[in-house]
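Enquirer: When you get a sec, could you give me coordinates for this:
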Amino acid sequence: MQPLTNPVKDYAWGSRTDIAALTGRPVPSPGPEAEIWFGTHPAGPSLLAADGRSLADVVGADPLGQLGPATVARHGERLPYLMKLIAVAQPLSLQVHPSAEQAVDGHSRGVYGDPWPKPELVCALTPFDALAGFRSPEQAAMLLSRLNVPALKDVVTLLEAGSLLDALHALLGRRDAIEQAVWAASAVHHPDYDLVVRLARRYPGDPACLAPLLLRRHKLAPGQALFLGAGVLHCYLDGFGVEIMGSSDNVVRAGLTAKPVDVEELLRVTDPDAGPLPVEARDGVYATPSPEFRLRRVAVDGDVRLDGGLPRILLCVEGEVRADALDLRAGDSAFVPAAHPPVTLGGSGLVFSAEPGPAGHPAG
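Expert: Next up is the predicted model:
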């Protein structure tokens, strides 16, 4: 078992308090801290605290010992998951992730950096707010028509006809209607319209500010989780959580960002019928359809045993926990190779364990 040091991502939407407070550093942090990555992805691999070696190099030098024969057989000689701490202080981009087949195809065409899908699950540490999945076309048409903006009438007509993707496409091209739409939204005292105004203050003139009228809103309490498969259009709004995903950084954006957008590709991979899946923990395990990962939430109060044979990353988010002979405080993490015997957790605290998905789900 190896303690890890992990890269902090300073994206502009990140919090200056959440990650710093959890890791025991001064608050506020000097700049935004959006994510900490735990894994082997080349855009930010974890390092072994003992000698600074990349965890990706350690896995590559001994894949069978580090990952185990079962993981290698299903996923190849790579850690199939990436775990993150995600601290959202400002809304993320309106985005979607491709399927396994779309990722392979897009990677071959130079559209995606990774040939792997990016299904993901977020588990809230604090109240967590997100937009994910389309509303019914009828409800979206009603919300949009209430603004009474003539330039959006064709979008409303498409929604009334049930054409969600065509309506989204038309909406994202209506920059000329945004100022009037936001003005109208400011006069309606309702959370959906309030969110439109909030987004417009941060991204003035961006038609994606009207996304809250097309998408469903999800509010998670601490311990609740939401799974997003391929093709689910979404936007995280606020909150702090633990996220686990396929080890991929394939993201297609349509707005609410200063990063490049690709509306045509987003429309190609978005599935209007795909929605998020609320996931309840059973015996601490958040089970999803993803073969790449499984997340386990372990409330430690006395000894708890974790089976061997799987490559795990342990992350302590609360209290003081002992993993065999290794002490973990909030913010500390460790990699447990598959060849390691079962791990005994002791002490008192809260630990998340990332591991590959169970056998029975087809690998991507």
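Enquirer: Going by C-alpha atoms from here, please, whenever you check contacts or count neighbours.
Expert: Noted.
Enquirer: Make sure Leu67 is actually in contact with Gly60.
Expert: No. Using Cα atoms under 8 Å, Leu67 is not in contact with Gly60, being 9.7 Å away.
Enquirer: all strands of the stretch 101-250 of the chain, in order?
Expert: Residue ranges of the strands in the stretch 101-250 of the chain, as given by DSSP state E, counting those that start in this stretch, are 120-124, 128-134, 215-220, 225-228, 234-246.
Enquirer: Deepest-packed of the ones you listed, please.
Expert: Of all those, strand 120-124 carries the top mean neighbour count, a mean of 26, counting by mean count of other Cα atoms under 10 Å.
Enquirer: If I take it and strand 234-246, what angle do their directions form?
Expert: Relative orientation of strand 120-124 and strand 234-246, computed by axes from the mean of the first three to the mean of the last three Cα atoms, to 10 degrees: 110 degrees.
Enquirer: Doesn't Phe335 lie inside a strand?
Expert: Yes. The assignment for Phe335 (DSSP: H, G, I helix; E, B strand; the rest coil) places it in a strand.
Enquirer: Sequence B follows; please return its structure for comparison with A:
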Amino acid sequence: MIKNKKLRIAIASVIMALIYPLIFMFLFAMEAASGDSTDAAGRGFVALGIYIEGFMVSVVYFIISIIFSRIFLRTLLPPFIALLLLLLGYGISLIPDYIDTLPSEYTEYYEDGKVKQVGKKEHSYDTWVGWVKSYRRDGTIWKEEKFPSIKSDNHLIYAKYYYEDGTLKSEGYTTFDNLAHREGEWKFYKPDGTLDDIRNYDENAVRLNSSEKYQLYTDGVKIYRVGSGKLFTGTLSNTPVVYLKNYFNEFPEAFFPRENEDDEEEIFPDLYTCRVKNGLKQDKVVIRYATHGHPIAYQTVIYDGGNSWAPANAYYPNGQIQDKVTILDDSTRRYDCYYQDSIKRRPHCVLRFKVKYRNDDAIDTAYWYNSHGKLRAWAVFKDGDIVKHWPEETY
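Expert: So this is what the prediction gives:
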């Protein structure tokens, strides 16, 4: 017999603590041995019943252990120390799961192995948290974003966008990790780093509340007055119009990996020349880049109160065609989208994307190409929906 009282108490406490989980293991083993088969809901009720039964047995066991300790060990410490050991063991068992919930370093890569994003992720929710850096395919910094924890009441992401040489381009808050929903104050900078404009967006991203430099803005369809949000009527002649948010890309490129990061934010206004009635552009429309020389960015003709069925082309700043629209018949158009050369050597560069639309729905097969002209994805459309595509993994 162990004569050291403290050692007897310690051994008794450990043994008593080990019996608690054995109670539940025995009850679950008995249930498994019964061979009863139930559905998922039934198994849930069975498990609940076992836990209740185990708790009741544990209470009885605790009372018995107190009586045992009082009679044979002349102390009441072991039953209570056993409970503390049990709680300590349970707490230690939770540590690995807790560690797994902590944000950890995470890196995403482009298909060619180059770094795309670097930051921390809350893996339990598969969401970014804290500062995350995003890079273009050429390795230059594209943006930095500070994500709030998904557990936080704050839903705003602080974002900083950069020019290709690393100069800050814009900064402000957005509700998503893109520029579709700017919110509050945003600062926009020129390529030389000097401040160009400060704009304030409403929380619903449907109106530009103020701009220190410009009076008109567009959502890509209609033109509005900054501040009031009223539809504009009048004549524009190389008049600057800023973008409320990025143009919504009507082509379904988002389904497939991008060859380049083209969704750069709209910083400077384009210069509009056209008549406008109730926000809608009328007659001949010419939109120019707000850069030296003012090359044409887009031109078309608008008919019937804002609806256009004339060829409409978009251009890169160097004058090359970016998007070419060809009317095939009264209801069908073909869109051909091209890459841009570093300098202008020809009307357009390598074909990037092509698709046909009939009455605003994509039809037939759309094709995506890389900058070397190699096919990298295709999709078959029916009534505007993708019914088959390659590659299978898309995002």
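Enquirer: After superposition, what is the TM-score?
Expert: The TM-score (TM-score structural alignment, normalised by the length of structure 1) is 0.23; 151 aligned residues with a Cα RMSD of 7.1 Å.
Enquirer: got the strands of the stretch 101-250 of structure 1 as TSV, with distance to Ala140 of structure 1 columns?
Expert: Below are these laid out as TSV (distance: least, Cα to Cα, whole Å):
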stretch	distance to Ala140 of structure 1
strand 120-124	25
strand 128-134	8
strand 215-220	8
strand 225-228	21
strand 234-246	15
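Enquirer: Comparing Leu67 and Gly60 of structure 1, which shows the higher neighbour count?
Expert: Leu67 (28 against 16; other Cα atoms under 10 Å).
Enquirer: isn't Phe240 of structure 1 right up against Phe128?
Expert: Yes. Phe240 of structure 1 lies in contact with Phe128 (Cα under 8 Å); the separation is 6.4 Å.
Enquirer: buried residues in the strand or helix carrying Pro78 of structure 2?
Expert: Pro78 of structure 2 belongs to helix 77-101 when elements are defined using DSSP states H and E. By neighbour count with 16 or more other Cα atoms under 10 Å, helix 77-101 of structure 2 contains the buried residues 77-83, 85-86.
Enquirer: JSON lines for those residues, including distance to Ile321 of structure 2?
Expert: JSON lines is the format used below for these (distance: Cα to Cα, whole Å):
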{"residue": "Leu77", "distance to Ile321 of structure 2": "85"}
{"residue": "Pro78", "distance to Ile321 of structure 2": "84"}
{"residue": "Pro79", "distance to Ile321 of structure 2": "82"}
{"residue": "Phe80", "distance to Ile321 of structure 2": "80"}
{"residue": "Ile81", "distance to Ile321 of structure 2": "79"}
{"residue": "Ala82", "distance to Ile321 of structure 2": "78"}
{"residue": "Leu83", "distance to Ile321 of structure 2": "76"}
{"residue": "Leu85", "distance to Ile321 of structure 2": "74"}
{"residue": "Leu86", "distance to Ile321 of structure 2": "72"}
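Enquirer: OK, contacts around Leu277 of structure 1?
Expert: 226-228 (Cα atoms under 8 Å, 6 or more residues apart in numbering).
Enquirer: how does it look with 6 Å?
Expert: Neighbouring residues of Leu277 of structure 1 by Cα atoms under 6 Å, 6 or more residues apart in numbering: 226-227.
Enquirer: Out of the strands of the stretch 101-250 of structure 1, which is closest to Pro278 of structure 1?
Expert: strand 225-228 (4.5 Å; Cα to Cα).
Enquirer: Please name every helix or strand in contact with the closest one.
Expert: Packed against strand 225-228 of structure 1, as judged by 3 or more Cα pairs under 6 Å, 6 or more residues apart in numbering; DSSP states H and E, are the following elements: strand 120-124, strand 277-279.
Enquirer: will you turn those strands into a markdown table that also has distance to Arg74 of structure 1?
Expert: Shown next, in a markdown table, are these (distance: least, Cα to Cα, whole Å):
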| stretch | distance to Arg74 of structure 1 |
| --- | --- |
| strand 120-124 | 19 |
| strand 277-279 | 24 |
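Enquirer: Between those, which one is closest to Val88 of structure 1.
Expert: Across these, the minimum distance to Val88 of structure 1, taken as Cα to Cα, is reached by strand 120-124, at 11.2 Å.
Enquirer: helices and strands around the closest one, which ones?
Expert: Using 3+ Cα pairs under 6 Å, 6+ apart, strand 120-124 of structure 1 sits against strand 225-228, strand 234-246.
Enquirer: If we use 10 Å, what do you get?
Expert: Applying 3 or more Cα pairs under 10 Å, 6 or more residues apart in numbering; DSSP states H and E, one finds that strand 120-124 of structure 1 makes contact with strand 81-88, strand 215-220, strand 225-228, strand 234-246, strand 277-279, strand 294-301.
Enquirer: angle of that strand against strand 294-301?
Expert: Using the same axes, to 10 degrees: strand 120-124 of structure 1 against strand 294-301 is 20 degrees.
Enquirer: can you tell me which of the helices and strands packed on strand 225-228 of structure 1 comes nearest to Ala132 of structure 1?
Expert: Comparing these by Cα to Cα, strand 277-279 comes nearest, at 9.7 Å.
Enquirer: Okay, and the residue nearest to Arg305 of structure 1 when sequence neighbours are not counted sits in which element?
Expert: Using Cα to Cα, 6 or more residues apart in numbering and skipping residues adjacent in sequence, the residue nearest Arg305 of structure 1 is Thr344, 4.5 Å away. Following DSSP H and E, one finds Thr344 of structure 1 within strand 343-355.
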